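Enquirer: Sharing a sequence plus its predicted fold:
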Amino acid sequence: MQHTPLIAQHRAAGAKLVDFAGWEMPIHYTGVVDEYHTVRSRAGLFDVSHMGRIVVTGSGAEFFLQRMTTNDLAALQPMQAQYSMVCNEQGGIKDDIFVYRLAKDGEFLLCVNASNRAKIVSWLIEHSRGVPDCHISDRSEEIAQIALQGSAARAIVAALGLPQLDRLKLRGSTTVRVADEECLAARTGYTGEFGYEFYVYGQAGTVWNKLLHTGKSFGLKPAGLGARDLLRLEMGYLLYGNDIDERTTPLEAGAEWAVRFEKGEFVGKQALLIQRQGGLSRRFVGFELLEKAVPRHGFKILSTSSPQSPIGEVTSGNLSPLLQKGIGLGYVCPQYAELGTDLFIDIRGKAVPAKVVKPAFYKKSKG
């Protein structure tokens, strides 16, 4: 089992630790729903150091990454980030990632999913052969990652003496020092709340403790993966391994906005163009239950006609603590993907009525 640099902090806080993609990670401290409400109303602190951090440098770095990712790096100014995807030749999603341009020429940071780290590093190295002046370095063990998420995040960083962070626009970043440790601070996160992610180049425990100590008077608490999953589900954000994988394309997943066909060649482009021209055989949708129940990953989605035949499958689902209704994501045949379409979700043999809705389920300005 692998451990992040913050494992001692998690154990000292009494976290319930679970195996997540080979990492011993906190699923919760005081409880999933309590931590969820803490983030929605004040702020939560997440250890996301299990994620992979890959640095790509050199004069050939931008040319290389343009061919390896679906979004357009040319749109990024220095110290800006974008959501993107790495696809295989068939257009299947190898990973969904964040790409940070750290300098004008030749320095990028890629944040990849923990379960895909080794796969993506190997994929990049394999495809970089023959690209002049392009260097790939897996820095995951040298750089920790801490997410401060929630409306109180502004007040907390102000109390830390970091006024420059209040000026950051969404997906902007800058270098700061927290407890005298060097960090890249970015206006990114996966909760739908205002917040920051700190890429820590020094002692992660020192930064974690400083953030918690400073944020205590603002209601800051540590939060685990359980709350993070609820928060991202309410926003309709994709979870790799549940909602997307190598058998799923960005077009099927409703993420065509992260694919820039006009930028030039990239791995998977031709397959995606063929799929776009030929039409999709399934579409990604959000749905809400019309009766009190809890949808889960793998449950069948049924038509309302008789007989109630399977038309898709739930990929993510749970009970929204805020909305107090079952919500979920999944794939259905295209004719059932229109907003307002009535469905049934097969929940342990009972057909529970549901309706197709547009995520996000939770509506709040991200600042």
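Expert: Thanks, I have the structure now.

Enquirer: going forward, measure contacts between C-alpha atoms and count neighbours the same way
Expert: Will do.

Enquirer: Residue 330 touches residue 288, doesn't it?
Expert: No. The pair residue 330 / residue 288 is not scored as a contact, 11.3 Å apart, by Cα atoms under 8 Å.

Enquirer: correct me, but residue 106 touches residue 63?
Expert: No. The criterion here is Cα under 8 Å, and residue 106 misses it with residue 63 at 9.3 Å.

Enquirer: Between the two, which has more neighbouring residues?
Expert: residue 106 (18 against 15; other Cα atoms under 10 Å).

Enquirer: can you pull the contacts of the more buried one?
Expert: By Cα atoms under 8 Å, 6 or more residues apart in numbering, residue 106 lies in contact with 56, 57, 58, 59, 60, 61, 62.

Enquirer: Same question for residue 15.
Expert: Here residue 15 is in contact with 26, 27, 28, 29, 30 (Cα under 8 Å, 6+ apart).

Enquirer: With adjacent residues omitted, what lies nearest to it?
Expert: Nearest residue to residue 15, sequence neighbours excluded (Cα to Cα, 6 or more residues apart in numbering): residue 29, at 4.3 Å.

Enquirer: before we go on, here's another structure to hold up against the first:
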Amino acid sequence: MSDLKRTPLYEKFQENGAKTVDFGGWELPVKFSGIKDEHHAVRERAGLFDVSHMGEVSVTGDDAEAFLQYLVTNDIKQLAAGVAQYTAMCYEDGGTVDDLIIYKLDVNNYLLVINAANEAQDFEWIQSHAGGNVNIKNISNEVAQLAVQGPEAEAIVQSLTGVSLDDIGFFNFKNHVDLAGIQSLVSRTGYTGENGFEIYCAWDDAPRLWDAIQAAGESKGLALCGLGARDTLRFEAKLPLYGQELSKDISPVEAGIGFAVKVKNEDDFIGKAALKAQKENGAPRKLVGVEMIDKGIPRTHYAVFSDDQKIGEITTGTQSPTLNKNLGLALITRDYAEKGHEVEVDIRGKRKKAIIIGTPFYKRS
């Protein structure tokens, strides 16, 4: 895997016995101690993730707000400095270019956080639609990102700074926070269904920050976590993954993130007409939860049937570590999406009974 890109924390993976895999062209840890152990640590205590493979794009200039308002589906004008927003970029037909988070750092100064596997195509897409006084810069190689998630996350991170973190609300952030002597942006966004923080710092500062968080979390049962636990955690909370729940062929409305699509505003955006039609008339497909009745785990791309008719497929499926049930997310024809409807999942050539259930599968109290 020598040709894969590495984050500044690669040596920390090696020191802590991580098993690494190719993820979107990056050599990243799939696990440290074990996926289930790491998953339970985040639900019960805290976990530390390296998310430095994510892409970051700076958008500044007098026309930055107007440009982003046209580029993405959510309402950028709602943002105040210190607030972040989940949104999507779409094609004209409503298919998804990517889902992303936008941080408003200041007036006409925004940070876009995009998916690692889409970094090159996203940056090209953003540049190709730029107009007016806008400066766009890919700063992915300058910024590292760590995530601390779980019930003990706030106590752990708070111990590293004199700045109060308690007043950082959900999808809010503080910039220029001194964390263990390292200048950081601390946000409360999350991709696990738990409380916690995403922390951005300079690329070269990441190893020192990792060590500081690991040391501070030792007495709290902090676990080092890889992509495996990150996936099972976000799955239980029904947080979409691009390439599975979202794609160029799956719209945000179909994927259940219609809340990030504001079609009633007067402002136009790319894909607005198609997405407005889906919101007003109902999207042809809907993302639903599936619980297996028969034995078997529903995996990505497994076909879903109702009365011998294929109605869709599994986007993500696993045995839920928290609930100890075989669960899946399925994108199916909306006529069959009612809770309680029995379906069948084709698991290695055999039809297995399942039932449509509510989502998210897990929601913290």
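Expert: The structure has been received and is ready for your questions. Just so it is clear, the model here is predicted, and its values are computed rather than measured.

Enquirer: now the contacts of residue 15 of the first structure in CSV, with neighbour count and distance to residue 260 of the first structure?
Expert: Compiled in CSV, these are given as follows (neighbours: other Cα atoms under 10 Å; distance: Cα to Cα, whole Å):
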residue, neighbour count, distance to residue 260 of the first structure
26, 24, 37
27, 21, 36
28, 24, 38
29, 21, 41
30, 16, 43
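
Enquirer: how near is residue 341 of the first structure to residue 353 of the first structure?
Expert: Distance, residue 341 of the first structure to residue 353 of the first structure, using Cα to Cα, to the nearest Å: 11 Å.

Enquirer: Look at these two and report which has more neighbours.
Expert: Set residue 341 of the first structure next to residue 353 and count neighbours by other Cα under 10 Å: residue 353 wins out with 19 against 15.

Enquirer: can you tell me how far the equivalent of residue 77 of the second structure over in the first structure sits from residue 320 of the first structure?
Expert: Under the alignment by TM-score structural alignment, residue 77 of the second structure pairs with residue 74 in the first structure. With distances taken as Cα to Cα, residue 74 of the first structure is found 38 Å from residue 320 of the first structure.

Enquirer: residue ranges for the strands of the stretch 1-150 of the first structure, please.
Expert: Read by DSSP state E, counting those that start in this stretch, the stretch 1-150 of the first structure holds these strands, from start to end of the chain: 16-20, 23-28, 44-47, 52-57, 80-87, 93-103, 107-112, 135-138, 144-149.

Enquirer: Compare residue 74 and residue 320 of the first structure (neighbour count), which wins?
Expert: Neighbour totals were compared for residue 74 of the first structure and residue 320, and residue 320 leads with 21 against 11 (other Cα under 10 Å).

Enquirer: and residue 237 of the second structure, how many neighbours does it have?
Expert: With other Cα under 10 Å as criterion, residue 237 of the second structure counts 18.

Enquirer: gap between the two ends of stretch 300-316 of the first structure?
Expert: One end of stretch 300-316 of the first structure sits 12 Å from the other (Cα to Cα).

Enquirer: Check which residues of it are buried.
Expert: 300, 301, 302, 303, 304, 310, 311, 312, 313, 314, 315, 316 (16 or more other Cα atoms under 10 Å).

Enquirer: One more: stretch 248-259 of the second structure?
Expert: For stretch 248-259 of the second structure, burial by neighbour count (16+ other Cα under 10 Å) applies to 250, 251, 252, 253, 254, 255, 256, 257, 258.
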